[in-house]
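> I need the structure of the sequence given here:
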Amino acid sequence: MNKIKLFTMGFTKKNAETFFEKLKKFGAVKLIDIRLNNVSQLAGFTKKDDLIYFLKKICTCDYMHEPLLAPTKEILDAYKKKEITWAEYEKRFNDLLISRKAHTLLSVSELHMACLLCSEPTPDKCHRRLVAEFFKRSFEDIEIIHL
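Modelled structure (predicted):
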């Protein structure tokens, strides 16, 4: 198999047109929602039920929610309240992925042309980047593309 392409994208600071057009342009076949809460009013067009509908109608893209790839509320809150640094957040979250055996949650074929979704507008201080990098360490030949 050629190199596995794994996309990541946050929805914040994107309108629906930009969001769905990026998925179409890059040919994503599945969106893997790795948010802890995917039904919040703040999620706008990415609330679970709406997102499932839009993905099918606009992109012919499947949807999957995998909350085991999200941080715990405790880790997230500690970072947001500045009780821990980003470096500590990364360490705790990576330890969490290991303890949850995250590499067994999805197969390489399920990751190919899939997009990890969270809310952060950029991947630098976002758990989607950490999840993508975890999979890249766990499997061979994964190319991460942040949309």
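> C-alpha from now on. contacts and neighbour counts both.
Will do.
> so after the helix or strand where residue 49 lies, what's the next helix or strand?
Secondary-structure element containing residue 49, defined by DSSP states H and E: helix 48-54. Secondary structure here is assigned by DSSP H and E; on that basis, the next helix or strand after helix 48-54 toward the C-terminus is strand 62-65.
> and the next helix or strand after that following strand, which residues are buried?
Beyond strand 62-65 on the C-terminal side, the first helix or strand identified by DSSP H and E is helix 73-80. Of the residues in helix 73-80, those scored as buried under the neighbour-count criterion (16 or more other Cα atoms under 10 Å) are 75-76, 79.
> and of those, the nearest to residue 23?
residue 76 (26.8 Å; Cα to Cα).
> Could you check how far the closest one is from residue 82?
Note on residue 76: its distance to residue 82, by Cα to Cα, to the nearest Å, is 10 Å.
> Now show me the structure for the sequence below, then we'll compare the two:
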Amino acid sequence: MSVLFTVGYEGTDIDRFVRTLKAAGVRQLADVRAVAVSRKAGFSKKKLAERLADEGIRYIHFVSLGDPKPGREAARAGEYDRFRLIYGAHIRTDDAQSALMELTETVQVASTCLLCFERDPETCHRTIVAHEVSEKTGFDIFNLFADDPDRYVRNAAKLPRFHLGESLTAA
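Presented below is the predicted three-dimensional model:
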């Protein structure tokens, strides 16, 4: 079974973040933030894309899969049911569905990780996106935590791996 990774960059720095991606064998990063600007050094779109390119990791931004402002506000306020309702409606829009189709095709090419800010995948829309992709591809979902990349280095043999061409659509 192949895998789709997810990661948030809350609580980490760019160096540990990149080491985590590399330890997991990620070849492309799918940014699913609506606004790819960050106050954290190295995580705004242009700087992040440049750093990842230097590391041999492709960067792709799927802006239409980002959480709209009311959803982000609900999540920030801890109103997760409201956040899920807002994002659930958003992901059914034509733009989001088109981006979801493109993302689904993209993840089948190389080991991919979905990116957003929140460390906890349970309170982030990237988990909803990952489940949508998983339903279409049959990929397992594996949540990375970028604050301690050494855990993935130490346990590299136990990490799930991407297998080119292995999905329900390829079968």
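> one step back: residue 10 of the first structure: which of the buried residues of helix 73-80 of the first structure is nearest?
The closest of the buried residues of helix 73-80 of the first structure to residue 10 of the first structure turns out to be residue 76 (Cα to Cα; 16.2 Å).
> Map that closest one across to the second structure for me.
Following TM-score structural alignment, the counterpart assigned to residue 76 of the first structure within the second structure is residue 72.
> And for residue 91 of the first structure?
With TM-score structural alignment defining the correspondence, residue 91 of the first structure maps onto residue 85 in the second structure.
> what's the answer for residue 65 of the first structure, then?
Using TM-score structural alignment, the equivalent of residue 65 of the first structure in the second structure is residue 61.
> That match: neighbour count?
For residue 61 of the second structure, the count of nearby residues is 21 (other Cα atoms under 10 Å).
> Confirm that the match of residue 91 of the first structure sits in a helix.
Yes. Inclusion of residue 85 of the second structure in a helix is indicated when DSSP: H, G, I helix; E, B strand; the rest coil is applied.
> do you know how far it is from residue 33 of the second structure?
In this structure, residue 85 of the second structure and residue 33 of the second structure are separated by 18 Å, where distance is defined by Cα to Cα.
> Tell me which of these two has more neighbours.
Set side by side, residue 85 of the second structure and residue 33 show more neighbours around residue 33, with 22 against 12, by other Cα under 10 Å.
> corresponding residue for that one in the first structure?
Aligned by TM-score structural alignment, residue 33 of the second structure pairs with residue 35 of the first structure.
> what's the helix or strand containing residue 97 of the second structure packed up against?
Mapping residue 97 of the second structure onto the secondary structure by DSSP H and E places it in helix 94-107. Helices and strands touching helix 94-107 of the second structure, as assessed by 3 or more Cα pairs under 8 Å, 6 or more residues apart in numbering; DSSP states H and E, comprise helix 125-137.
> Show me what the helix it packs on is packed against.
By 3+ Cα pairs under 8 Å, 6+ apart, helix 125-137 of the second structure packs against strand 3-8, helix 94-107, strand 112-116, strand 140-145.
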